[in-house]
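Colleague: I would like the atomic coordinates for the input below:
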Amino acid sequence: MKSALCRIAALVALAHAVHAAPLVTAGKPAEFSIRVVGDGALRVTLKPLDFKADLSSNPALLDRTDAPVLRLQELNEPKEITAGGLSISIKPDPLTLRVSSTEGTLIQELSFQNDGGITFPLDDQPVLGLGEGGPMPGKDWRHDPVQFDRRGRLDTMEPHWQSDAYGSRNPVALLVGTRGWGLWFATPWGKIDLSKPETGKFIPIEAKDPKAMRQTFGNQQLQ
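Modeller: Below you'll find the model as predicted:
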């Protein structure tokens, strides 16, 4: 009996000695943080540890450095907090952020993938946003419907100038779900894939030679 108790004690000690799994992004150790930026609004950041700035620079965001309500470099079990009037849960494998109302109604869920992408569920309601303009029109473009609901296609988020149609295509990685959620992928630049009916995905841009990535007159008509 005494030896059995010793074995149980040893198991308990080992359980407490298990180390949390380090967070990784783009194959590098990473830090995950959440900041409250308004009532019902959060700024979520996942960055490599070798990125020394506290936040990435973006002229569309206020230059503010509010202290994070949560900062993690490793995670082994789910965590739950309440901030900004929202209930927030985080779990590992893959790193997943779930945001709900304080009454328990799911607002949105982000899953950070190993390939750098971020997936999120879609519902049966229209998704607005992604900037002004629309798909390249055909010959009879005046009779084509303007695309307000962005579901059902991959948006490469490339600017285009089309003076004979809907005007300039000025992409913005802002999504507004009419069921009551919003997402803005501030950095890095990337594609928005809403082609699947139940799941959307943010796909970060592939780093290339800046000259090869630069737009020219020739690719302005590409969609």
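
Colleague: going by C-alpha atoms from here, please, whenever you check contacts or count neighbours.
Modeller: OK.

Colleague: max-length strand in the chain?
Modeller: Ranked by residue count, the top strand of the chain under DSSP state E comes out as strand 28-38.

Colleague: which helices and strands sit right next to it?
Modeller: strand 41-48, strand 70-72 (3 or more CA pairs under 8 Å, 6 or more residues apart in numbering; DSSP states H and E).

Colleague: can you redo those as a markdown table with distance to residue 91?
Modeller: As requested, the helices and strands packed on strand 28-38 are arranged in a markdown table below (distance: least, CA to CA, whole Å):
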| stretch | distance to residue 91 |
| --- | --- |
| strand 41-48 | 14 |
| strand 70-72 | 11 |
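
Colleague: could those go into a markdown table alongside distance to residue 128 and mean neighbour count?
Modeller: A markdown table is the format used below for the helices and strands packed on strand 28-38 (distance: least, CA to CA, whole Å; neighbours: other CA atoms under 10 Å):
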| stretch | distance to residue 128 | mean neighbour count |
| --- | --- | --- |
| strand 41-48 | 18 | 18 |
| strand 70-72 | 30 | 14 |
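
Colleague: how about those strands, which one is nearest residue 97?
Modeller: Of all the helices and strands packed on strand 28-38, the one in closest proximity to residue 97, counting by CA to CA, is strand 41-48 (9.2 Å).

Colleague: one step back: the longest strand of the chain vs strand 41-48, what angle?
Modeller: Taking axes from the mean of the first three to the mean of the last three CA atoms, to 10 degrees, one finds strand 28-38 and strand 41-48 inclined to each other by 170 degrees.

Colleague: longest helix anywhere in the protein?
Modeller: The helix that spans the most residues within the chain, counting by DSSP state H, is helix 2-17.

Colleague: before we move on, back to that, residue 155 is nearest to which of the helices and strands packed on strand 28-38?
Modeller: Ranking those by distance to residue 155, with CA to CA as the measure, places strand 41-48 first at 22.5 Å.

Colleague: out of the helices and strands packed on strand 28-38, the one nearest residue 7 is which?
Modeller: Evaluated with CA to CA, the helices and strands packed on strand 28-38 place strand 70-72 nearest to residue 7, the distance being 33.2 Å.

Colleague: and the helix or strand that that closest one is followed by, what other elements does it pack with?
Modeller: Downstream of strand 70-72, the first helix or strand assigned by DSSP states H and E is strand 74-75. Here strand 74-75 is seen to pack against strand 21-22 when contacts are counted using 3+ CA pairs under 8 Å, 6+ apart.

Colleague: would you do the same for the sequence below? I want to compare the two.
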Amino acid sequence: MKLKYILFLAFFCFYNYSYSSEFRRLKKEAMVNQGIKGADIIFYGELIKIDTINKISTFRILELFKGNYNSKIINAKSDETDYPIYPLKKDLWIVYALFNKDKKTITLDLRSPTQTMEIGTGFLPPVPIHGIYGKKITKLDSIICEVENLKIRNETLSAFFYQLELLRAYKSSQNIISEKEKTELKIESYSKYIIISLIVNILLFSFLIFIILKKKIFIK
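Modeller: Predicted structure coming up:
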């Protein structure tokens, strides 16, 4: 009986881990790359307001990695997805989102790599254990569960900063591409200017030769 109880407790402690297994099969790099491809906007920000009645979450954008958005404040209203995220705690977030039909608010989707510093990608918030089948949780049981939760929190925090590193590298690469495109446009414009100048000079030179030849013919 004791063995069954311990096994059930272990299963309960690993519930969040099991829940997110579908998302964690992907390598971190692949997960982020997939998120970049599928998102309209990606940012690192702070959740500053939670409206539980209207289910609206307000974020302050601290660092924008993808998307055109002029304001530092953005609202999330996740009604346009089958797997919505409704934030329950103010925290620092990495958000991958799609714009809603209004083109102003965004949708937070559980299938994206969106995460906080405390809750990892695809995780539900930790559930406190008070008792199982009316039995009292022993101190040892609580310690075992807390150790497993600490492992998950440590991995979540590690993944958070890893994502930031990858997203900053992505942003830098896009800036380099943008500068390269600008340089190519300048070179292309300069090349066109040179070609036009050559054509004009050839025409002027041809016209000058024509005038000289015409004068010679007239003198004769």
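
Colleague: so what number do they get for TM-score?
Modeller: Comparing the two superposed chains by TM-score structural alignment, normalised by the length of the second structure, the resulting TM-score equals 0.23, with 81 aligned residues with a CA RMSD of 5.3 Å.

Colleague: still on that earlier bit, buried residues, the longest strand of the first structure. List them.
Modeller: 30-37 (16 or more other CA atoms under 10 Å).

Colleague: can you list the residues you listed in a markdown table and add distance to residue 181 of the first structure?
Modeller: Converted to a markdown table, the buried residues of strand 28-38 of the first structure look like this (distance: CA to CA, whole Å):
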| residue | distance to residue 181 of the first structure |
| --- | --- |
| 30 | 27 |
| 31 | 25 |
| 32 | 21 |
| 33 | 20 |
| 34 | 17 |
| 35 | 17 |
| 36 | 16 |
| 37 | 15 |
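
Colleague: any idea which of the residues you listed is closest to residue 210 of the first structure?
Modeller: Distance ranking of the buried residues of strand 28-38 of the first structure against residue 210 of the first structure, using CA to CA, places residue 30 first at 25.6 Å.

Colleague: how close does that closest one get to residue 44 of the first structure?
Modeller: As judged by CA to CA, to the nearest Å, residue 30 of the first structure and residue 44 of the first structure stand 13 Å apart.

Colleague: select the longest helix from the second structure.
Modeller: Taking DSSP H as the assignment, the helix of the second structure that covers the most residues is helix 139-219.

Colleague: and the angle for the one helix or strand residue 58 of the second structure maps to with helix 139-219?
Modeller: Residue 58 of the second structure belongs to strand 56-66 when elements are defined using DSSP H and E. With the same axes, to 10 degrees as the criterion, the two stretches strand 56-66 of the second structure and helix 139-219 enclose an angle of 50 degrees.

Colleague: tell me which residues in the next helix or strand along the chain from strand 56-66 of the second structure are buried?
Modeller: Using DSSP H and E, the helix or strand that directly follows strand 56-66 of the second structure along the chain is strand 73-76. By 16+ other CA under 10 Å, the buried positions in strand 73-76 of the second structure come out as 74-76.

Colleague: how about residue 120 of the first structure, what does it touch?
Modeller: The contact partners of residue 120 of the first structure, taken as CA atoms under 8 Å, 6 or more residues apart in numbering, are 108-111, 199-201.

Colleague: that one - that's part of a strand, no?
Modeller: Yes - using DSSP: H, G, I helix; E, B strand; the rest coil, the secondary structure at residue 120 of the first structure is a strand.

Colleague: ok, so what distance separates it from residue 30 of the first structure?
Modeller: 21 Å.

Colleague: for residue 111 of the first structure, which non-adjacent residue is spatially closest?
Modeller: The shortest distance from residue 111 of the first structure to any residue that is not its chain neighbour, by CA to CA, 6 or more residues apart in numbering, is 4.4 Å, and that residue is residue 96.

Colleague: surely that neighbour touches residue 110?
Modeller: Yes - applying CA atoms under 8 Å, one finds residue 96 of the first structure in contact with residue 110, separated by 5.6 Å.

Colleague: how near is residue 91 of the first structure to residue 16 of the first structure?
Modeller: From residue 91 of the first structure over to residue 16 of the first structure the distance is 19 Å, taken as CA to CA.

Colleague: give me the more crowded residue out of the two.
Modeller: Each of residue 91 of the first structure and residue 16 has its neighbours counted (other CA atoms under 10 Å); residue 91 has more, 16 against 8.

Colleague: quick check, the more buried one in contact with residue 97.
Modeller: Yes - using CA under 8 Å, residue 91 of the first structure is in contact with residue 97, at 6.9 Å.

Colleague: on that earlier part again, report the buried members of the contacts of residue 120 of the first structure.
Modeller: Burial of the contacts of residue 120 of the first structure was assessed by neighbour count (16+ other CA under 10 Å); the buried members are 108-111, 200-201.

Colleague: tell me the one of those residues nearest residue 4 of the first structure?
Modeller: Set against residue 4 of the first structure, the nearest of those by CA to CA is residue 111 (42.5 Å).

Colleague: which elements pack onto the helix or strand hosting the closest one?
Modeller: With elements delineated by DSSP H and E, residue 111 of the first structure resides in strand 106-112, which encompasses its position. When contacts are defined as 3+ CA pairs under 8 Å, 6+ apart, strand 106-112 of the first structure sits against strand 96-101, strand 118-121.

Colleague: still on that earlier bit, for the longest helix of the second structure, name the packing helices and strands.
Modeller: Here helix 139-219 of the second structure is seen to pack against helix 2-13, helix 28-38, strand 56-66 when contacts are counted using 3+ CA pairs under 8 Å, 6+ apart.

Colleague: what's the most buried one of the ones you listed?
Modeller: The densest packing among these, expressed as mean neighbour count by mean count of other CA atoms under 10 Å, is seen in strand 56-66 with a mean of 19.
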